[in-house]
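**Q** Pasting the sequence and the predicted model now:
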Amino acid sequence: MISLLRVDDRLIHGQVAVVWSRYLGVNRIVVANDEILNNEVQIMALKMSVPEGIKPFFVSIDKAIGLLNNPKADKLKIMVVVNKPQDALKIAQKVPNIPLINLGNYGRVDSENMSEKKQLSKNIFVTAKDKQILQELLATKIKINVQPVPTDPDIQLADLI
């Protein structure tokens, strides 16, 4: 069962690996990202961030959709992490029963295009195209919040766009 689908351009780091995973009590973290599959060094570094007792998976977006739709996934507590809104949208459109999409950190990694971005919150910066994709995500009727860590205020994306 999916506990959370998080958009975080850093993928796995302290907020995801320690704070959110413990808060949610997950036993699996699925990193769904097409680009990372060719970068063994990055995968190894991300694996080192995962707490003991949680099994990480690094898969393409399409493979993640297949894994999440497998009936065996219903018996697990899964956090899915993607690094961009369009990947979250693709998963949201093809995987039922996602209880929450969480925007944690997005848009600061590509600092060259900061002048083109609008700041939605302390940790979320979006282009016009990102904003359009977020509107499509809102249309899925899945709850979408902006919350870097569980102790931060739970702000609804719809209130920021």
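**A** Done, it's in. Quick caveat, the model's predicted, so the values are computed rather than measured. Numbers count the residues shown, from 1 in each chain.

**Q** okay, CA-based contacts and neighbour counts for the rest of this
**A** Noted.

**Q** can you confirm residue 74 is in a helix?
**A** Yes - under DSSP: H, G, I helix; E, B strand; the rest coil, residue 74 sits within a helix.

**Q** Count the residues that sit near the residue nearest to residue 18 when sequence neighbours are not counted.
**A** Distance criterion C-alpha to C-alpha, 6 or more residues apart in numbering; nearest residue to residue 18, sequence neighbours excluded, is residue 51 at 6.6 Å. The number of residues packed near residue 51 is 15, by other C-alpha atoms under 10 Å.

**Q** In addition, the following structure is provided for comparison:
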Amino acid sequence: MVIRLARIDDRLIHGQVATAWTKMTNINRIIVVSDEVAKDPFRTVLLKEAAPPGIRANVVTIEKMLQIRDYSLFSEQAILLLFTNPQDVVRVVQGGLSLSSVNIGGMRFQVGKHMLTNYVSIDEKDRQAFYDLHSRGIELELRKVPTDRKLSLIDLLEKEKK
């Protein structure tokens, strides 16, 4: 399995992912990794239908992702992993999935969260998950679209402490 991009974006498969990110990464499969989304058959069908032509989409639980990561079926696949939150990324990394970088592209504002940027809102659980990933040597970069300048999420978190 060749993971071309791991991205946190609670919108999952949408215009930016379906056009800009799939072209930039030259992938042929999108895997949405989320226990919550995988339990929702309606949402699963909608996400599979939202994939651009020629790109297969799957929605799997975290446990299933860890089971399939070494399947020969995926050995030649160029994959974009999509997550809704950083806690799920921590769980797959703890389970043995190797990631060198995670793109953070959108985490909407909700009660109990504060805006870090105009497209990323976090709470303390998110902050702790990001620091966990950072401590494992995983790059955490903010970009909505591939042409945006990369911003370091950790740099923003550190500035926020001051």
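**A** Great, that's in hand. Just so it is clear, the model here is predicted, and its values are computed rather than measured.

**Q** Any idea what the TM-score is?
**A** Remark: TM-score between the superposed chains equals 0.89 [TM-score structural alignment, normalised by the length of structure 1]; 156 aligned residues with a C-alpha RMSD of 1.6 Å.

**Q** just to revisit the earlier point, and the residue nearest to residue 18 of structure 1, what pairs with it in structure 2?
**A** Using TM-score structural alignment, the partner of residue 51 of structure 1 in structure 2 is residue 52.

**Q** ok, that match touching residue 18?
**A** Yes - the criterion here is C-alpha atoms under 8 Å, and residue 52 of structure 2 meets it with residue 18 at 5.6 Å.

**Q** name the helices or strands packed onto the strand ranked longest in structure 2?
**A** Secondary structure assigned by DSSP state E gives strand 2-9 as the longest strand of structure 2. Packing partners of strand 2-9 of structure 2 (3 or more C-alpha pairs under 8 Å, 6 or more residues apart in numbering; DSSP states H and E): strand 78-83, strand 101-106.

**Q** Could I get these in CSV, plus columns for mean neighbour count and distance to residue 71 of structure 2?
**A** Converted to CSV, the helices and strands packed on strand 2-9 of structure 2 look like this (neighbours: other C-alpha atoms under 10 Å; distance: least, C-alpha to C-alpha, whole Å):
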stretch, mean neighbour count, distance to residue 71 of structure 2
strand 78-83, 23, 13
strand 101-106, 22, 22
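
**Q** For residue 43 of structure 2, which of the ones you listed is the nearest?
**A** strand 78-83 (14.2 Å; C-alpha to C-alpha).

**Q** Around residue 68 of structure 2, how many other residues sit close by?
**A** Neighbours of residue 68 of structure 2 (other C-alpha under 10 Å): 13.

**Q** Kindly apply the preceding question to residue 148 of structure 2 instead.
**A** Neighbour number of residue 148 of structure 2 under other C-alpha under 10 Å is 9.

**Q** That one pairs with which position in structure 1?
**A** Under TM-score structural alignment, residue 148 of structure 2 pairs with residue 152 in structure 1.

**Q** how about the helices and strands packed on strand 2-9 of structure 2 in a markdown table, adding distance to residue 155 of structure 2?
**A** Converted to a markdown table, those look like this (distance: least, C-alpha to C-alpha, whole Å):
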| stretch | distance to residue 155 of structure 2 |
| --- | --- |
| strand 78-83 | 22 |
| strand 101-106 | 14 |
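
**Q** Ok, which of those strands comes nearest residue 154 of structure 2?
**A** Nearest to residue 154 of structure 2, of the helices and strands packed on strand 2-9 of structure 2 and by C-alpha to C-alpha, is strand 101-106 at 11.5 Å.

**Q** Report the mean deviation for the helix or strand just after the closest one after fitting onto structure 1.
**A** The helix or strand immediately downstream of strand 101-106 of structure 2 is strand 114-115, counting by DSSP states H and E. Compared with structure 1 after the fit, strand 114-115 of structure 2 shows a mean deviation of 2.3 Å (mean C-alpha distance after the TM-score superposition for structure 1).

**Q** So what's the gap between strand 114-115 of structure 2 and the chain middle?
**A** Chain-centre distance of strand 114-115 of structure 2: 19 Å, with C-alpha atoms, centre = their mean, to the nearest Å.

**Q** Which stretch of structure 1 is it matched to in the alignment?
**A** The aligned range for strand 114-115 of structure 2 is 118-119, by TM-score structural alignment.

**Q** Show me what residue 12 of structure 2 lines up with in structure 1.
**A** Using TM-score structural alignment, residue 12 of structure 2 lines up with residue 11 in structure 1.

**Q** what's around the spatially closest residue to residue 128 of structure 1 that is not a sequence neighbour, how many residues?
**A** For residue 128 of structure 1, ignoring the flanking residues on the chain, the nearest one in space by C-alpha to C-alpha, 6+ apart is residue 117 at 7.4 Å. For residue 117 of structure 1, the number of neighbouring residues by other C-alpha under 10 Å comes to 18.
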